[in-house]
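K.L.:
quick one: sequence and predicted model below, then my questions.
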Amino acid sequence: MTAATDSSTRVVGLPSREADDANGVPAYVWLFLGSLVFNMFSGYSNYLGFPIGPDRILFAGAVGLLLLDPRVERLRFKPVYVIMAVLVVWTACSALSHGVLLETAKAYALLDRIIVPFLMFCLGPLIFSTSRRRVMLLKTLCLIGIYLGLTAIFEIIGPHALVWPSYIMDPNIGILFGRARGPFASAEPNGMTMGLALFASSILYTKLRGGWRRVALVGIVLSALGTILCLTRSVWLATIVALLVIGYLVPEIRRRLPALIASFVGVVAFILLAVPPIANPLIERFTMESSLYDRQNTNAAGLRIVAESPIFGIGWGRYLDIGANWIRQADTYPVTNINIEIHNTFLSRAAETGLPGALMWILCVALGPALFLVVNRPARSSERFVWWLMLIAATCYWFFPSMSSPNPYPLPNNLFWLIGGIVGRQLMVLPRADEIAAGVPEPTTAAAVVGSDEGEI
C-alpha cells in the first residue's frame, strides 16, 4: 500500500479506510459535527431566526451522504437492533392509541428521546471510522465546552451583554433561570454537556501538542467552571464519580487525584469568596429539599400508575397531561409542584409505555452502550482505551440525571449513544472487502493519521 504525505497529514502504511481521509474528510462528517453543534439550540432555533432546527437539516444531510458513499462499511446484525425497532413501534403505537402521535411535542419527544439516540448508536462506528475523524469529534466537544463555559461565566458573573444567544438571559424562556443554563435554557443538559467536554478536553490535552494542547487547556478550565456554575447536583455527582472511576483505572490519574480534588475544592472556595452573588445559590443547591420532594411525589405517582396499568401504561408523553391524577399528599413531605414529568427516566417509561416498554428500554441500554463497558475491554495502549474512558464518563453523565430527572435532553443523550457506538465499533462493523483481501487488522492506535500539531490519541 502506498504512503501519501501532504503539509498537514501524514499517512504511513494505512488500512484503506484510514487512507480514505488522506485527501480530505468526507462532507458527511462535517455535516454530522455541525448537527451536534447546532443541537445545543434544539427547541430554540426560532430565536436564532431559523424556521426549523439546523441540526435536523444537517443530520439528515449527513445520513443521506453517508448512505450514498460506496466506501462506507456495513453493520453486523445484533439482537439489540431488533429490540430497538420493536421499542420504537411499541412507543409509536402507544402514542397512536391515545391520539397523541401527531401532537408536535409528543412526536418530537419520540424522535429525540428514542429514535435519534438509537440512530446515533448505529451511525457512530460508521461515521467515525478513522482516527482522524474521532480526533475531530474530540476537538468539536472541546470547542463546545469553551463556548458553554464562557457563556456560563457571562450568565452568572457577567457581563450579561456577552451572552449569546440573548434568549438565554430571558427568565420567561426555559427553566431554572439564575443558574448557568446556556443555549439549552436548562441547567442540567448544560452541565452534562460541559462535563463531557471536560473529559474530551482532558484527553486532547494529554495526547496532542502545539496549538490544540493550549486550546484543550482552556477547554478544561472553562468546562470545569461551567459544571460548577450550572448548580446541578446530578452533574456534580456524575463528575465526581467519573473522575474517581477513571482515576482508579488509570494510574497516572490516580496519582493526581488528591491534587485534582484539592483543586476542585479550591475553585469552589474561590468562587464563594470572590463572587458573592454565587455564594447563596451555591449553598442553596447543596441544601435544597423542595426538588427532592418533587422527585418523591412524581416517582410515587409513577409507581401508582404502573400498579394500575402495568402492561400499557397511560400512553407515551401523557404524564404531564394527566399525571396529577395519581399525585397524593404524603404524610412526611409536601406537594410542591405537580406540573413536571416523572423524575426517573426508567420509571417514566414504565408509567407511560408499560413495563414492556421500560424493559425494552433497559435492554437497549444494557445490550448497547453499557455492554461495551464490560466486554472486549481495550488494551491501555490502544486508541479504543481513551474512548472507553470517554464512555465511562458519558455513562455517568447519562445515568445520574436519568435516575433523578426526566433526562429529555437531545445533545447529552445523543453523545452517550454516539460514544457507545464508537467504542463498540470492532464488534458492530463488518470489515470492508478491500481490507479483507489485504489481510489488514483493525488498527490499535491513531498513529495512522496525525496532523502537524497532533500526537497519538
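P.N.:
Done, it's in.
K.L.:
use CA for all of it now, contacts and neighbours both
P.N.:
OK.
K.L.:
ok, then the element right after the longest helix that the chain contains?
P.N.:
The longest helix of the chain (DSSP state H) is helix 131-156. Following helix 131-156 in sequence order, the next helix or strand is helix 187-207 (DSSP states H and E).
K.L.:
what's the angle between that following helix and helix 131-156?
P.N.:
130 degrees (axes from the mean of the first three to the mean of the last three C-alpha atoms, to 10 degrees).
K.L.:
this is the other structure I want to compare:
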Amino acid sequence: MAGLSSLLPDPASERADRWRLVAAVGLGLVLIAGAMREGPVEGPRGLFLVAVAGAAGVVVLLAPLVTTVLLLLASFFRLAVHVGGLPAEPMTLLFAALVAAVGVAALRGTVRLHFGPLEAVMFAYLLWNIVSAMWPHAYPAIVPNTGESIVLYRFILMGTVFPFAAYAVGRAVFRDPSRIRVLVFCVLGFAAYSGLVSILQFTGPRAMVWPRYIVDAPSWPERAVGVFDQPVVNGLVMSIGFVAAVLVAGDRSAAGWQRLCAGLVAPLCLVGVYLTHTRAVWIVFGVGVVVCALVARGQRGVFVATLVSAGAFVVADWATISSADRASGGLGSASEVYDRLNMIRTSLWAIGQEPLFGWGLGRFQQVNTHHHMQWATDVNWMRGYGYSSHENELGIAVELGLIGLALWLVVLGLLAHQVVRAFRRLRDRGVVARTIAVLAVVAPLLWAGTGFTVDLRFNDFVNLLVFLVAGAAVGLSVREPAPQPAGAPT
C-alpha cells in the first residue's frame, strides 16, 4: 500500500497550493486589468503596479507551482499586454521569479532537481547557442529589410532556456496528482480562450473579442489567429486542448463541474481548429486524434468517432476545402508551398557552405536575403524571399550548423525516450496519471509536427507548455514505484 499512498495528494499541501494560486492569480489579474486600462504605465502609477507585483512576488517566491502558472499566463498574453516602466516584459520577470522560487524550494528541500543525460545535452545545446550568438559571423543579426537588431538573448530565452527550464520544473514540481490536475486545467483554460476568440473572430459579437488585434488587424484575416496572431500556433494550442478536454470529460474521478467544463471546451477547440483554415494545423490535429485513438485507453471511442466524422466532413466538402478560397474554408495555396520549397533549397545550400558552425544565431533571414535560391525553374524565385525559417530543424542547421542540429536532435531523442518510458509506467496508474501520460506523448508529437512549417524557436508559449507537460509526466512516473510482480509483498 505504500506505493498507492504516493499517488494520493497531501490535503494540507493541496489547500496551501490552491490558496497561493488564487491569491497570485488574483494579483496577476489586477496587473493585467491595470495594464489594459492605463496602457504603458510610467511614473507613480508605474511604481504602484511594480509594488503590487512585488506583493505578488512574496506569494510566488514560496510557491513554484503558482509562479509557473503565472509564467504561462504572461506568455500566453505576451502580445496583448504591454506594461511600460518595467526593466523587462512581465514574462521575463516571472521567469526570473520562477528560477528564484525553484531555487528557494530546492534549498528548503521541498523539490529535488535532476541532472541526467538529457539535462546535460540541453545544457550543451544552450551553450552552443550562446557561443554562436557571441562569435563573429559574416552577417550581423538584424532584419535585412528594416535594419532592426535581433535581440539574441531573447531569442535564446524563448527557444532554448524557457522550454528546457520548463522541463526541469515540470519534473521537479509537478509530481503529484493534485498538481497534475492544475496543469491539465491550465491547458483547458488556454485552449478554451483560444477556441472562443477564434470563433468570435468570424461570428461576433466582435466587441467581445480581446485582444482587439484579433478582429481589427489580424495578420491572417481569413484564419483564426488567436491571441498569438498566428494560426499555426493557435491551432496547436487548441489541438492539445481538445485532447485534454476529451480525457478530462471521460474522467469519472473528476468533479461533475470539471467534466462539464471539459465537455464544453472540446467542441470550442474542434471548431477553432477548423477555422484556422491551415493545412499544417489540420494535419497535426489529425495525427493527434489518430495517436489518441490508439493509446488513450477508455476514450478511444471518442477519438475514433472524431476521426470518422472529420474524414466524412472532408470528403463531403472536398471541393471547397481543396480550393484556394480561405474565407470559405479552402486550403489550397500553391504560393505557400513555393515559399517553403525555395527556403528548403536555400537552407540546403547554406548548410553546405557552413556545415559545422553555421551562419550564426538569428542569421537565417540574412542568408535568405543575400543568398536566396530557387527550388526549380517553374517556381517563382521571389517566393519565400527574405523570410525567416519555416522549418524548425533546417533553421537550426543553417544558423547553428550540423553540430547545433546534432545536439538538438539528441535532446529530442532523449526527451522522446523519457516520455515513452513515463507513458509505459503511468498508463495503468489511474486516470490522472494516464491523462498526463497521453498528453505527454501527444503534445510533443504535435509540436514537432508543427515544426515542419514554422520555426518553433519564436513561439515561447507552446515551447513552455509542451516541455512542462513532458517534464510533469516524467516527474510523476519517477515518483511512482515500479510495478510489483504478482504475489509480491507490498
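P.N.:
On my side now, so go ahead. Note that the structure is a prediction, hence the values are computed from the model and not measured.
K.L.:
what ranges do the strands span in structure 1?
P.N.:
With DSSP state E as the criterion, structure 1 has strands at 4-5, 9-11, 74-75, 429-430, 449-451.
K.L.:
which residues of structure 2 does the last one align to?
P.N.:
Residues of structure 2 matching strand 449-451 of structure 1 are absent, with TM-score structural alignment as the criterion.
K.L.:
picking that back up, chain center to the longest helix of structure 1: distance?
P.N.:
13 Å (C-alpha atoms, centre = their mean, to the nearest Å).
K.L.:
same thing with stretch 398-405 of structure 2?
P.N.:
Distance of stretch 398-405 of structure 2 from the chain centroid (C-alpha atoms, centre = their mean) equals 23 Å.
K.L.:
which part of structure 1 lines up with it?
P.N.:
Using TM-score structural alignment, stretch 398-405 of structure 2 corresponds to residues 351-358 of structure 1.
K.L.:
which residues sit against that stretch?
P.N.:
Residues outside stretch 351-358 of structure 1 that contact it (C-alpha atoms under 8 Å, 6 or more residues apart in numbering) are 87, 90-91, 94, 302-303, 305-306, 309-319, 346-347, 349-350.
K.L.:
on that earlier part again, matching residues in structure 2 for the longest helix of structure 1?
P.N.:
Against structure 2, helix 131-156 of structure 1 falls on residues 177-202 (TM-score structural alignment).
K.L.:
with structure 1 superposed, average distance for that stretch?
P.N.:
Following the fit onto structure 1, the mean deviation recorded for stretch 177-202 of structure 2 is 1.0 Å by mean C-alpha distance after the TM-score superposition for structure 1.
K.L.:
in structure 1, what sits opposite Arg259 of structure 2 in the alignment?
P.N.:
Using TM-score structural alignment as the criterion, Arg259 of structure 2 maps onto Arg213 of structure 1.
K.L.:
correct me, but its match touches Ala200?
P.N.:
No. Checked against C-alpha atoms under 8 Å, the pair Arg213 of structure 1 and Ala200 is beyond contact range at 11.9 Å.
K.L.:
looking at these two, which one has more neighbours?
P.N.:
Ala200 (28 against 21; other C-alpha atoms under 10 Å).
K.L.:
quick check: the more buried one touching Cys142?
P.N.:
Yes. Using C-alpha under 8 Å, Ala200 of structure 1 makes contact with Cys142 at a distance of 6.1 Å.
K.L.:
if I pick Ile114 of structure 1, what's in contact with it?
P.N.:
Contacts of Ile114 of structure 1 (C-alpha under 8 Å, 6+ apart): Val88.
K.L.:
that one maps to what in structure 2?
P.N.:
By TM-score structural alignment, Ile114 of structure 1 lines up with Thr160.
K.L.:
for that match, give its distance to His114 of structure 2.
P.N.:
Computed with C-alpha to C-alpha, to the nearest Å, the distance linking Thr160 of structure 2 and His114 of structure 2 is 18 Å.
K.L.:
Ile180 of structure 2 now?
P.N.:
Going from Ile180 of structure 2 to His114 of structure 2 by C-alpha to C-alpha gives 19 Å.
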